Every structure is written in C-alpha cells, then in structure tokens.
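> Show me the folded form of this:
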Amino acid sequence: MSLSKPIYSLVGIYLEQLFNHPVRTKSITSSILAGSANYTAQRIAGQKVNQESVIAYSLFGLIFGGTVPHYFYRTVERLFNHDMKFRRFFQFLSERLVFAPFYQLLSLYFLSIFEMNSHEVAVANLKKLYWPLLRTNWQYLSIPVFLNMAFVPPMLRTVTMSIVSFIWVVYMARRRRRLQEKSTGDSDKKGNQ
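From the prediction side, this is the model:
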C-alpha cells in the first residue's frame, strides 16, 4: 500500500504536466522512450553500446517524437468531427496512409543525420529501408493504432503510441544496424579485392 501512493503521485504529476504542457511533456517522454529503445536494441544484439546512436534516437524523440504526433492527432480530431459516421475508421485510415509513411520517412532520414551521416548516406539508407519497414509497420502496428484511435482519449494517444513505439524502435534500430553492418562488410570486401 505504501508504494502505491508515490506511484499515484507521479502519475498525477505526469498527467498534470501533460494537460498543462502537452507538447513538452510528450517530447520528453518520447525522447526517453526512443533512447531507451535504442539502448535496449543494442543490448539485445550483444553489442557494445553506441552512445551516438542512443543520443540520435533521443534527439529525434525530443524534436519530432512528441510534436509531430501531437499535432497530427489534434488535426485528425478536428477534421473528423464527432457527428461523422465511421469517424474512428477515417482517423485510423489517415494515420495508416498519411501519417505512418510520412513519419517513417522522417525518422529514417533524421536518425541517420543525427548519427552524423551525410545527406547521401541518409538517402541511401532511406532507399534501402523505407519500404520494408513501412510494410512491417502496417503489418504489425495497425491493430495497436486502431485500438489507440478507438479507445484512448486524444490527450493520451501520443503517449500511448510512444510506449507501443518502444517495441517498434527496438525492431527498427536492429534493422538499421544490420544494414550498416552489411554495407560495412560489403565495402571491406571490395577494399580487400
């Protein structure tokens, strides 16, 4: 019983911050979760932790992870008003067909840039990973997105998807790391020939 009081207090403080400062709170939450997910992916892979990559994911979460989803969900709520038939379905479709492709592109490009890669390398990584990751996103994240749109209050949607995105970021970080290792291995083979 004594442990639950501090937890309720922290949740209350968090919800108060979320209500009073939604973008800042969502951005900080997204930053912490994205950096933690990247760290987790590296640890699962048994690698030495690449701090630059953890910082890149945290920076992306801070700059884009709270703001872009916040304004997207807000806009979708306004566009599809309460009187509209199949409102949640249209919100879901807009998330899957507009937001997910845009956000996937944004994340792949800027994560590469934040890891100090050149524009050319970022675009090359984007070309290799965009479609496979987007298809996987549609395949595995559509049900959580639908449940989020249907049952979670608008104020909590970004935070809820940030928590779901923790798993997605672990997957995406591992996939990006494999691509980088493969391209490094391929360039080493060409250099040795």
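> Please count neighbours and contacts with C-alpha atoms only from this point.
OK.
> what's the spacing between the residue most central in space within the chain and residue 137?
Geometric centre of the chain, nearest residue: residue 165, 4.9 Å, by CA atoms, centre = their mean. Taking CA to CA, to the nearest Å as the measure, residue 165 falls 10 Å from residue 137.
> For burial, what's the neighbour tally of residue 153?
Look at residue 153: counted by other CA atoms under 10 Å, it has 11 neighbours.
> my bad, residue 90
The tally of other residues near residue 90 (other CA under 10 Å) stands at 16.
> so it makes contact with residue 79?
No. Residue 90 lies out of contact with residue 79 (CA atoms under 8 Å); the separation is 9.7 Å.
> which residues sit in contact with residue 65?
Applying CA atoms under 8 Å, 6 or more residues apart in numbering to residue 65 gives the contacts 26, 27, 30, 31, 162.
> Tell me the one of these nearest residue 85?
residue 162 (28.1 Å; CA to CA).
> Which positions in the lengthiest helix in the chain come out as buried?
Longest helix of the chain, by residue count under DSSP state H: helix 154-192. Buried positions in helix 154-192, judged by neighbour count with 16 or more other CA atoms under 10 Å: 154-177.
> circling back to that earlier point, neighbour-wise, which one of the contacts of residue 65 leads?
Most crowded among the contacts of residue 65, counting by other CA under 10 Å, is residue 30 at 30 neighbours.
> compare with the first, here's sequence two:
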Amino acid sequence: MPLASKPIMEPEHVPVPTVLLRTYLQLLHSRPVLTKALTSALLSALGNLLSQSIERRRQSKSSAKSVDLVSPLRFAAYGLFFTGPLSHYFYLFLEQWAPSSVPLAGLRRLLLERLIIAPAFLLLFFIVMNLLEGKNLKSLNRTLKDSYWSALKMNWKVWTPFQFINVNYIPVQFRVLFANIVAFFWFTYLASTRKNPDN
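A predicted model of the protein is given here:
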C-alpha cells in the first residue's frame, strides 16, 4: 500500500512572508540589477525616514522639525541609480578578480573594497547628494573639506568587519541586500545615539 503524499499547500494558504521571499528570489534570478536597485531604494528611503523619526522623538516639541519627505526621495534615488546597480556589478567583478581558489582571496577582496571602492563610493555619495539637494560646487567643496575624511575614517572603522563577512561569506547574489540591511541598522543606530541638542 503506497504512502499518501503530503498535500500541496494551496496558494491562499501560503504565509505572506513565504510568498514575499519566493517572489524576491525569483526576481533576483530573473532581474537581478532591477531587484537590487529597487531593494536599495526602498531600504535607503526607509532608513532615512526612521532616522528622522528617531531624531524628532529625541528633540523637545518646541524644537522638533517636521519630517522632510524630500530627503527619503533623495536617498531612494541614490539607492536606485547608484547603490543597487553599482554594487551588483562590483560584487560580480570581485568574484572574477579574486575567486576563492586564489591565495588570500578574502584579504584581496577586502583590501580592494576598503581602500579603493569605499573612498570612491563615499565621494560619489557626497557629489550625488549635493546635486540632488540643488547645491553648488562651492558647497560641495566645503562639505568634502569638512566631512569627507571623518566620514571615510568612520566608514573604515565600522564597515570593515561587515564587509569582510559580506565579501567572503555571503553568497554573491545576496551581498547588496546584506550591505543595505547593515546600512539601514547603522543609520538608525546613529540617529538614536546622536546627542540631543536640547541637553
């Protein structure tokens, strides 16, 4: 007597997270660049909104600013057109440039990402945000002079362990998502630990 097989779950009985994950994986396979770009845009915008929300809660009612709805759009645009697509191609290049069979592949990947890509990507961020904010070249030069080096040092300090994990242990198709999730939590953490100007 043959054993009865388990019934296949009907689509209406599949939990929503399972459907979302399945859809994401299918899109990641069929349209990887677009999927990573949209994911980067969404997480960047949400991270910015959450950071603003935390910042507002920490300020007194009299000095609290209203939510800037244009700022998440700028971050979304940056994620859509830069973070997602560029990161996708960079991680593919990294796999070809330093495959796991090469001696010290993990260290090579990390050094390339930390010493060349991270500084260039940070510079690109400052330039694009300056343009999206409608500021001029003088403003960009001032921002770079005041903030670039300290931001790069913070990037090296905070992101190096995460990028080591990312370029060596995360499957290549999930590296952009991993970096986006880490960035989301990092910027949220920064907003929550920023000193309150009212104190």
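> picking up where we left off before, how about the residue nearest to the centre of the first structure, what's its partner in the second structure?
By TM-score structural alignment, residue 165 of the first structure lines up with residue 183 in the second structure.
> same check, this time on residue 75 of the first structure
Using TM-score structural alignment, the partner of residue 75 of the first structure in the second structure is residue 93.
> So its match: helix, strand or coil?
Secondary structure, DSSP: H, G, I helix; E, B strand; the rest coil: residue 93 of the second structure is helix.
> Next up, the contacts around the nearest residue to residue 27 of the first structure once chain neighbours are set aside.
Spatial nearest neighbour of residue 27 of the first structure, chain neighbours left out: residue 66 (3.8 Å); criterion: CA to CA, 6 or more residues apart in numbering. Residue 66 of the first structure is in contact with 23, 24, 25, 26, 27, 28, 29, 30, 158, counting by CA under 8 Å, 6+ apart.
> Secondary structure element for the alignment partner in the second structure of residue 66 of the first structure, which one?
For residue 66 of the first structure, the aligned residue in the second structure is residue 84 (criterion: TM-score structural alignment). Element membership for residue 84 of the second structure (DSSP states H and E) is helix 84-97.
> Over to residue 52 of the first structure?
helix 51-60.
> once aligned to the second structure, how far is that helix on average?
In the superposition with the second structure, the average deviation recorded for helix 51-60 of the first structure is 1.1 Å (mean CA distance after the TM-score superposition for the first structure).
> Distance of the match of residue 66 of the first structure relative to residue 166 of the second structure?
Plainly put, residue 84 of the second structure is 15 Å away from residue 166 of the second structure if you go by CA to CA.
> Secondary structure element for the equivalent of residue 123 of the first structure over in the second structure, which one?
Here residue 123 of the first structure is matched to residue 141 in the second structure, going by TM-score structural alignment. Element membership for residue 141 of the second structure (DSSP H and E) is helix 137-143.
> Same question for residue 56 of the second structure.
Here residue 56 of the second structure is assigned to helix 32-58, by DSSP H and E.
> residues of that helix that come out buried?
Within helix 32-58 of the second structure, the residues that count as buried by 16+ other CA under 10 Å are 32-56, 58.
> Stretch 106-124 of the first structure too?
Buried, per 16+ other CA under 10 Å, within stretch 106-124 of the first structure: 107, 108, 109, 110, 111, 112, 113, 114, 115, 122, 123.
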